[in-house]
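Below is the sequence, then the predicted model.
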Amino acid sequence: MKRDENCIFCKIVAGDIPASIVYEDGNVIAFADIGQVTKGHTLLIPKDHQPNVYELQEDTASQLFRVVPNIANAIKKEFNPAGLNLVNNNGEAASQSVFHYHLHFIPRYGTEDGFQPTWQDNSSKYSAEELQQIAQGINQHL
């Protein structure tokens, strides 16, 4: 298993830094985020150090997302939130601050709960043809 000695999440995996563990198996670990954007804010990480989604191995992604519904449902049962955001930031421009892949589970309790993502609707800026070009451009790299 790859480890980065300077990575705070690798230190949590190794047990060098304490964490409030929600779930753990041989491949992944979930723990309460110390920042608790909202009550129940949980992080899910692979035990193997992989910096971001661009470098995330397919088998690692499979191991992570296999437990996503279980963690989400456990949060729902414990806190009964009105909703839940799953968030992953990749790169500094996307506000990634720990460069070990991690998925945030952020329970939502209403519009004033402290987490305010902003989504801008740009649907009027793109024609059907432009959307088709965007899709084809991405598809050619799969």
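Yes, it's here.

Please count neighbours and contacts with C-alpha atoms only from this point.
Fine.

Quick check: longest helix in this protein by residues?
Criterion DSSP state H: the longest helix present in the chain is helix 58-79.

Start and end of stretch 87-101, how far apart?
11 Å (Cα to Cα, to the nearest Å).

Below is structure B, check it against A:
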Amino acid sequence: MPDYDPNNIFAKIIRGELPCHKVYEDDRVLVFLDIMPRAPGHALVIPKNAARNILDVDPDDLAHVARIAQKVARAGMQVFDADGITVQQFNENAGGQVVFHLHMHVIPRKENVAMKPPATEKEKPDVLADQARRLAAAMQTL
């Protein structure tokens, strides 16, 4: 497996070198919205420690990412009046991974509404800002 690249886009977001629509942050994870969401409220949960994917992440970091992903899912159900949640996590090229920093996709879903194909359309920044604000507020109540 290739080494972790500390200059990947998510590492730059963690360091504050690139902007994001932040939903939640603690000392171990960062949650922000995907700029090309597959559905409204599509969030990414990432560990702050360097981890290429599930194959090399510290088990305690993975557990914390999963705990926070569950909270994001609960918030997404409320905020987006969702009927369900899709959680996705990809590893290495053959597994569909595109950004080589561990991340979980948490995607609120509506019955009979297909997700958009991956990386097809950028959402408007004001829409993402509003969604991030509403998800962050819901996370505070969980």
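Arrived safely, thanks for sending. Being a predicted model, the structure only gives us computed values, none of them experimental.

list the buried ones in the longest helix of structure 1?
By neighbour count on 16 or more other Cα atoms under 10 Å, the buried set for helix 58-79 of structure 1 is 60, 63-64, 67-68, 71-72, 75-76.

How many residues are close by residue 91 of structure 2?
Residue 91 of structure 2: 18 surrounding residues under other Cα atoms under 10 Å.

I meant to write residue 129 of structure 2 there.
16.

same deal with residue 110 of structure 2?
Residues near residue 110 of structure 2, counting by other Cα under 10 Å, number 17.

ok, now how distant is it from residue 81 of structure 2?
Distance from residue 110 of structure 2 to residue 81 of structure 2, counting by Cα to Cα: 8 Å.

same question, residue 49 of structure 2
32 Å.

ok, these two, which is more surrounded?
Each of residue 49 of structure 2 and residue 81 has its neighbours counted (other Cα under 10 Å); residue 49 has more, 16 against 12.

Now do the contacts for the more buried one.
28, 61 (Cα atoms under 8 Å, 6 or more residues apart in numbering).

let's see 10 Å
Taking Cα atoms under 10 Å, 6 or more residues apart in numbering as the criterion, residue 49 of structure 2 is in contact with 11, 14, 27-29, 57-58, 61, 101-102.
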